[in-house]
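Trainee: Need a 3D model of the sequence below.
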Amino acid sequence: MVAMQGFTQRCFTNWKNPSIPTMDWTGTALAVAALIFFFHALTWKTRANIKRLPPGPRGLPILGNLLTIGGKPHQDLRQLALKYGPIMHLRFGLMPVIVVSSPEAAELFLKTHDLVFASRPPHEASKHISYNQQNIVFSPYGSYWRNVRKMCTLELLSNHKISSFRSTRKQELDLLVHRIREAAAAGVAVDLSSEVTSFSTDVACRMIIGKKYNRDDFSEKGFDATIREGMQIAASFNLADYIPQIRGLDLQGLTKRMKIIAKDFDDFFEKIIEEHVQSQDENRVKDFVDIMLGFMGSEETREYRVERDTIKAIILDMLVASMDTSAVTIDWTLAELIRHPRVTKKLQQELKDVVGTKRTVEESDLEKLEYLDMVMKESFRLHPVAPLLIPHAAREDCTVNGFHIPKNARIFVNAWAIGRDERVWTDAEKFYPERFEGSDIDVRGQNFELIPFGSGRRGCPGMQLALTVVRLVVTQLVHCFDWELPDNMLATELDM
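Mentor: I've put the predicted structure just below:
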């Protein structure tokens, strides 16, 4: 689980997705202009009166630079940053946006001025789906967020709690290996993405809500489909996030969909909570819902301020983060290993030396696998699961590197661009794990050349669990199987 980061993998990409209602952008622009011209005229300032903002491209009236961003925003923003610099100013609708694209700039925003940029901007989807932003991901900085994060870090995602589910992960991984072995014996091609996603879903459900759920246990659409629709809506480009004056019009039909999916989520979470409240089994391992319910109404833990809606919002956060992001990271890593047989053979040799061939990989083996560590760092560098980290928001006016950063500006940290910065990485586009040999660069947020989990106060609280799950699955699948592409497909033909 790359906790609290999962749905940003598709941030801004779904606004052109055919499954999302789309619009005629020319007509929309005219409609929006007519509706908010008055508001815009009241707030407009000429460039001569604005403090020294970072450089950036001029935008259109009302829409700003929105139309310059396509289906791969991290790549589009990187190209703009090559022209305007690692701290760049854009305008999305009426909202100022600062794009950060270098390790040095990331350190300024995520460490030097961390407290100033520790909040989140308003987010329409989270307001509807996550109980008015009571989740960890989009909750604004303040006492509520600090208390909830503290509870998650100490009570749900501590090393002790992660270790308590070791047998759960082993059981589900054994099932995954068994399914793949059966397919291999039958000579059937394996849909690896589907298998890994099922594994991630089952592990997440058992840890968070105590049991696995079938596809038909969650609304008419089914469990997986409902969760993924919620993720898709949350990651969809919503004009109302950038032009608040048109929020009530719901021009894209997203609010209507949010309300429907929010009702599905709420019904399901109520069912989960009631099952836990009514449970009489004192011997079962306590899952995350059990722990959070233990804090409701407790005088000893009033600092956590846990209410029923808080529990629901955190359940959703944990499920989304666990189900999607770990599976995506495993997909990218295995795809690179298939494309680079030399790397795969070297990793398999390390596994033979450390683990042997008479048993499967255990979690206790992971810290001994040095080349695995290099492989995972290289995968995170090239394919961060959240290419643009979840936006930060400026809590007050601030000066960074001589530039004025206005209050409420959205800060986008382009982790994908940082990982491919040619000033930092030799042959930056090449998958070459050996680049980390003898290097002290880590992924835990202290080295800003590599920040797949973010850094600072809003860094990923589930990082250790994510690293454990991802490394365990990759090593087990590489240790147990030799992989090749189907139908004589060449590795160079694999679309990355």
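Trainee: can we go C-alpha only for contacts and neighbour counts from here?
Mentor: Will do.
Trainee: tell me how far stretch 222-233 is from the chain's mean position?
Mentor: In terms of Cα atoms, centre = their mean, to the nearest Å, the centre of stretch 222-233 is set 15 Å apart from its chain centre.
Trainee: Flag every buried residue along it.
Mentor: Buried residues in stretch 222-233, counted by 16 or more other Cα atoms under 10 Å: 223-224, 226-227, 229-233.
Trainee: Now render these as CSV, adding secondary structure.
Mentor: Converted to CSV, the buried residues of stretch 222-233 look like this (DSSP: H, G, I helix; E, B strand; the rest coil):
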residue, secondary structure
223, helix
224, helix
226, helix
227, helix
229, helix
230, helix
231, helix
232, helix
233, helix
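Trainee: In JSON lines: these, plus distance to residue 365.
Mentor: Output for these, formatted as JSON lines (distance: Cα to Cα, whole Å):
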{"residue": "223", "distance to residue 365": "34"}
{"residue": "224", "distance to residue 365": "32"}
{"residue": "226", "distance to residue 365": "36"}
{"residue": "227", "distance to residue 365": "33"}
{"residue": "229", "distance to residue 365": "37"}
{"residue": "230", "distance to residue 365": "36"}
{"residue": "231", "distance to residue 365": "34"}
{"residue": "232", "distance to residue 365": "36"}
{"residue": "233", "distance to residue 365": "39"}
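Trainee: Kindly indicate which of the residues you listed lies nearest residue 348.
Mentor: Ranked by distance to residue 348 (Cα to Cα), those are led by residue 224 at 33.1 Å.
Trainee: Which residues are in contact with the closest one?
Mentor: residue 215 (Cα atoms under 8 Å, 6 or more residues apart in numbering).
Trainee: any idea how far it lies from residue 197?
Mentor: Distance from residue 224 to residue 197, counting by Cα to Cα, to the nearest Å: 10 Å.
Trainee: With adjacent residues omitted, what lies nearest to residue 339?
Mentor: Distance criterion Cα to Cα, 6 or more residues apart in numbering; nearest residue to residue 339, sequence neighbours excluded, is residue 491 at 4.7 Å.
Trainee: Proceed likewise with the subsequent sequence, for comparison:
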Amino acid sequence: MEYVQLLIVLFIVGYTCFYALSSNSRRRRSGKLPPGPYPFPIIGNILQIGRHPHQSLTKLAKIYGPIMYLKLGSIDTIVVSSPEIAKEVLQKHDHSLSSRRIPAAAEVHDHSTKSMLWLPVADQWRILRKISKEQVFSVSRLEASHGLRQEKLQNLYDFVHECSINHQLVDIGKAAFIAALNLMSATLFSGDGAQYNSDSSQELKETIVGMAKILATPNFSDFFPVLKSIDPQRIKHESKRYFGKAYSILENMINQRLKLSAESLDSVDKNDFLQALLDYSRNNSSEFPSDHIKHLLLDLFAGGTEAAATTMVWIMTELIRNPEKMSKARNELWDVVGRNNKVKESDISRLPYLQSVIKETFRYHPTGPLLVPHKADVDTEINGYIVPKDSQIFVNIWAMGRDPNIWSNPNSFEPERFLQREIDIKGQDFDLIPFGSGRRICPGLPLATRMLPLMVATMIHNFDWKLEGGMKPEEVDISEKFGVALEKAVPLKAFPIKL
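Mentor: Next comes the predicted model:
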């Protein structure tokens, strides 16, 4: 460890002179960089970002404008904070600004070279995108697997019902994570990921949580790529362990399915994504080798679970904080579906207020407040400024969701605004782009728009919620914790009351 520390010190001393010269040279050479705060030597503007980057960048944008330049360590960074410029980046100049800057933690086990999330937009990425669109998230494929998701929603209902009978406090974040985990498992693998009242069968859950935590940890190696080989914080080492565990679990699932197929005289009767991938790989092995299956599964499974669970917690937080909103959503369910009938995926389009609650949560508590950063492949002119080649680009949708020039009463939770204003969340209306836009838009959007309404409906259709310790609804904490997803800092716990 002393040797590593010495290397870091020597690097910093040597880099100070280089940074000062290169930074001044860059500014003189470019001349048209967007405005931004002046960077400190070596660290640049890192200290001005803090523990809540989305909030800090929003405050800075009020000073420097909707397109802003910062230096984070040695990395040129562009921050976009308006729908108009977001459209320029994600749509008009999508061809030159759609690459990724790969974090060190994602480079383990060759994941960054086989992952749809991190691959550049080239042939391999297009193949993976096509497979995801046609084999997983097509309407026919999702319809075929809806019965599996209904079963997992029933499990969620049974858990909440049992807690209501036993007057048991529910950690809504944990329940939401397990529900999302099982819904994704049902769609992808036709199986369960975890159980609600058991410490066993939690291996996949613990692995996903561990991966998210390590990916969310600020890493010196990402600010100073020359440190990647040293891995001073051991983040890459820990990432390798978690990714290795995840791949081991997925490989076991794949091998079990292959064994089942080999032993069965008929084809395996599965409507899940895993079987579709195995069949596709068998028939198209040159463009999609079987060893790529686990990487695609991990992308979709881990990303979908974390995002859905986090969004669900924020939805329930706001509904509990605003009892009249919960009553309106529940009354809509009773009017459209009935008090004793189960909510089905086919009911979603007839529940405009419930959909408005979800859209308002996307606006007010976006799971990915800065989206996944893009990277410029070439120098690109945006709004009269140069976005330098290799710079990373943040689109601050958290700032856009709180902008009073776009939204009336932006700091209030008002689902009703979406009953009066037709808005698309599929990447075409840049006032609200929770899933991104352009070619890098989240591939899981079709599944998310099915899962979330049903998860919320399961939690409120036949239940009211009472806070512990006599806490009043308006006292529920809504402070945020920045990470892979923008989580609620204080866990949400409440007692379900059967209606």
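Trainee: So what does the residue nearest to residue 339 of structure 1 match up with in structure 2?
Mentor: Here residue 491 of structure 1 is matched to residue 473 in structure 2, going by TM-score structural alignment.
Trainee: Just give the number of residues close to that match.
Mentor: Applying other Cα atoms under 10 Å, we find 16 residues neighbouring residue 473 of structure 2.
Trainee: how far away is the aligned partner of residue 373 of structure 2 in structure 1 from residue 100 of structure 1?
Mentor: The alignment partner of residue 373 of structure 2 in structure 1, by TM-score structural alignment, is residue 391. In this structure, residue 391 of structure 1 and residue 100 of structure 1 are 11 Å apart, going by Cα to Cα.
Trainee: what do the two both touch?
Mentor: Residues touching both residue 391 of structure 1 and residue 100 (Cα under 8 Å, 6+ apart): 411-413.
Trainee: Pick the one among the residues you listed closest to residue 348 of structure 1.
Mentor: Residue 348 of structure 1 has its nearest neighbour among these in residue 413, at 35.0 Å by Cα to Cα.
Trainee: The counterpart of residue 319 of structure 2 in structure 1: what's its closest spatial neighbour, skipping adjacent residues?
Mentor: With TM-score structural alignment as the criterion, residue 319 of structure 2 lines up with residue 337 in structure 1. Spatial nearest neighbour of residue 337 of structure 1, chain neighbours left out: residue 344 (5.4 Å); criterion: Cα to Cα, 6+ apart.
Trainee: what's that neighbour in contact with, if anything?
Mentor: For residue 344 of structure 1, the contact set (Cα under 8 Å, 6+ apart) comprises 337-338, 478.
Trainee: Make sure the residue nearest to residue 339 of structure 1 is actually in contact with residue 337.
Mentor: No: if you go by Cα atoms under 8 Å, residue 491 of structure 1 and residue 337 don't touch, sitting 9.7 Å apart.
Trainee: Need the three-state assignment for residue 185 of structure 2.
Mentor: At residue 185 of structure 2 the chain is in helix, as set by three-state DSSP.
Trainee: contacting residues for it?
Mentor: 191-193, 301.
Trainee: For burial, what's the neighbour tally of the aligned residue in structure 2 for residue 460 of structure 1?
Mentor: The alignment partner of residue 460 of structure 1 in structure 2, by TM-score structural alignment, is residue 442. For residue 442 of structure 2, the count of nearby residues is 21 (other Cα under 10 Å).
Trainee: how far away is residue 442 of structure 2 from residue 487 of structure 2?
Mentor: From residue 442 of structure 2 over to residue 487 of structure 2 the distance is 19 Å, taken as Cα to Cα.
Trainee: what does residue 364 of structure 2 give?
Mentor: Note on residue 364 of structure 2: its distance to residue 487 of structure 2, by Cα to Cα, is 13 Å.
Trainee: what do you get for residue 246 of structure 2?
Mentor: Distance from residue 246 of structure 2 to residue 487 of structure 2, counting by Cα to Cα: 22 Å.
Trainee: ok, these two, which is more surrounded?
Mentor: Taking other Cα under 10 Å, residue 246 of structure 2 and residue 487 do not tie; residue 487 has more neighbours (25 against 22).
Trainee: Let me know how buried the closest residue to the more buried one other than its chain neighbours is, in neighbour terms.
Mentor: Leaving aside its chain neighbours, residue 487 of structure 2 sits nearest to residue 481 (5.1 Å; criterion: Cα to Cα, 6+ apart). Neighbour count of residue 481 of structure 2, defined by other Cα under 10 Å: 14.
Trainee: Also residue 258 of structure 1?
Mentor: Other residues close to residue 258 of structure 1 by other Cα under 10 Å number 21.
Trainee: who touches the corresponding residue of structure 2 for it in this structure?
Mentor: Superposed on structure 2 with TM-score structural alignment, residue 258 of structure 1 falls opposite residue 239. Neighbouring residues of residue 239 of structure 2 by Cα under 8 Å, 6+ apart: 105-106, 108, 211, 214-215.
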